[in-house]
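build me a structure from this.
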Amino acid sequence: MAATEEQHEQALNKFLDERPELRHELDNLNPLLAQAKGETAAQYRDERLHEAFEAEAERQGLFAWELTLQLTVPTLEDYQKQRMEVHKEVAQMAGMDWLEYCDLYGLTP
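Next comes the predicted model:
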């Protein structure tokens, strides 16, 4: 079960709450940069937030959806369970053998 859009929004909010310096930076972006990209200030800010979130996930060796789960599920057990469910779904969609997939991504089946 992949993270929902609502979960992702919750994760982004928690991510920002834990990083007041990033929130300050995002709240004070130059509006001309957004205009130069043909975006509204809100769209430009949202893009920067998503970039920071994905960079943090990568820094931790996670996919962004894994960081979303990590920030939104109540327990580590729930995180591990949901994480493995999503990985199984991805393996099935890719038509990969589960053990081969686990080996590729360093997962313990």
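
C-alpha from now on. contacts and neighbour counts both.
Fine.

which stretches of this structure form helices?
With helices called from DSSP state H, the chain shows them at 5-17, 20-27, 31-36, 41-59, 64-72, 76-94, 98-105.

and the last one, what's buried?
Under the neighbour-count criterion of 16 or more other Cα atoms under 10 Å, helix 98-105 has Trp98, Tyr101, Cys102 buried.

what packs against it?
helix 76-94 (3 or more Cα pairs under 8 Å, 6 or more residues apart in numbering; DSSP states H and E).

what do you get for the first one?
When contacts are defined as 3+ Cα pairs under 8 Å, 6+ apart, helix 5-17 sits against helix 20-27, helix 41-59, helix 64-72.

run this one through as well so I can compare:
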Amino acid sequence: MNKEEWIEAALPNYIVTNPALQEEISGLSQKDQKDQIRWAFEDEAEALNIETWELALNFSGKPEEEVRALRFAVHKEAAEALDMDWEEYCALNAVEA
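Reported below is the predicted structural model:
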């Protein structure tokens, strides 16, 4: 799965944890409900100061060890793409190596 697929898979798990949002959007069309859920999810990630894909991992239902491994792999890939020293990348992005 890629990051976008993680997010899409997490949204149904996310909405069940937010009854206030469920009630607020109950009168909207399915498309508008989906949009509102996505926006609320993105807002929550921003409020937590993490990437949306990272929040998605928290709602994936995967074991914590697998979530940590996936998060680590994505950060490692980003550091390599940026041609950054791993320790420097970790320090700048609050990643525990």
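
out of the helices of structure 1, deepest packed?
helix 64-72 (a mean of 21; mean count of other Cα atoms under 10 Å).

so how far is it from its chain's centroid?
5 Å (Cα atoms, centre = their mean, to the nearest Å).

need the residues that contact that helix.
2-3, 7-8, 10-12, 14-15, 53-54, 57-58, 76, 79, 82-83 (Cα atoms under 8 Å, 6 or more residues apart in numbering).

do stretch 95-109 of structure 1 as well
Contacts of stretch 95-109 of structure 1 (Cα under 8 Å, 6+ apart): Lys88, Ala91, Gln92.

in structure 2, what residue corresponds to the second one?
This points to Ala91 of structure 1. Under the alignment (TM-score structural alignment), Ala91 of structure 1 maps onto Ala79 of structure 2.

same thing with Glu77 of structure 1?
Using TM-score structural alignment, Glu77 of structure 1 pairs with Glu65 in structure 2.

try Ala55 of structure 1
By TM-score structural alignment, Ala55 of structure 1 lines up with Asp43.

do you know how far that match is from Ala94 of structure 2?
20 Å (Cα to Cα, to the nearest Å).

ok, the residue of structure 2 positioned farthest from its centre to Leu21 of structure 2 distance?
Going by Cα atoms, centre = their mean, the residue of structure 2 most distant from its centre is Gly27, 26.3 Å out. Applying Cα to Cα, the value for Gly27 of structure 2 to Leu21 of structure 2 is 11 Å.

before we move on, what about Asp32 of structure 2?
13 Å.

ok, Gln30 of structure 2 next?
When Gln30 of structure 2 is compared with Leu21 of structure 2 (using Cα to Cα), they lie 14 Å apart.

same question for Leu92 of structure 2.
Applying Cα to Cα to Leu92 of structure 2 and Leu21 of structure 2 gives a distance of 34 Å.

kindly report the same for Glu77 of structure 2.
For Glu77 of structure 2 relative to Leu21 of structure 2 (Cα to Cα), the value is 34 Å.

also Gln36 of structure 2?
From Gln36 of structure 2 to Leu21 of structure 2 the distance is 9 Å (Cα to Cα).

equivalent analysis for Arg68 of structure 2, please.
28 Å.
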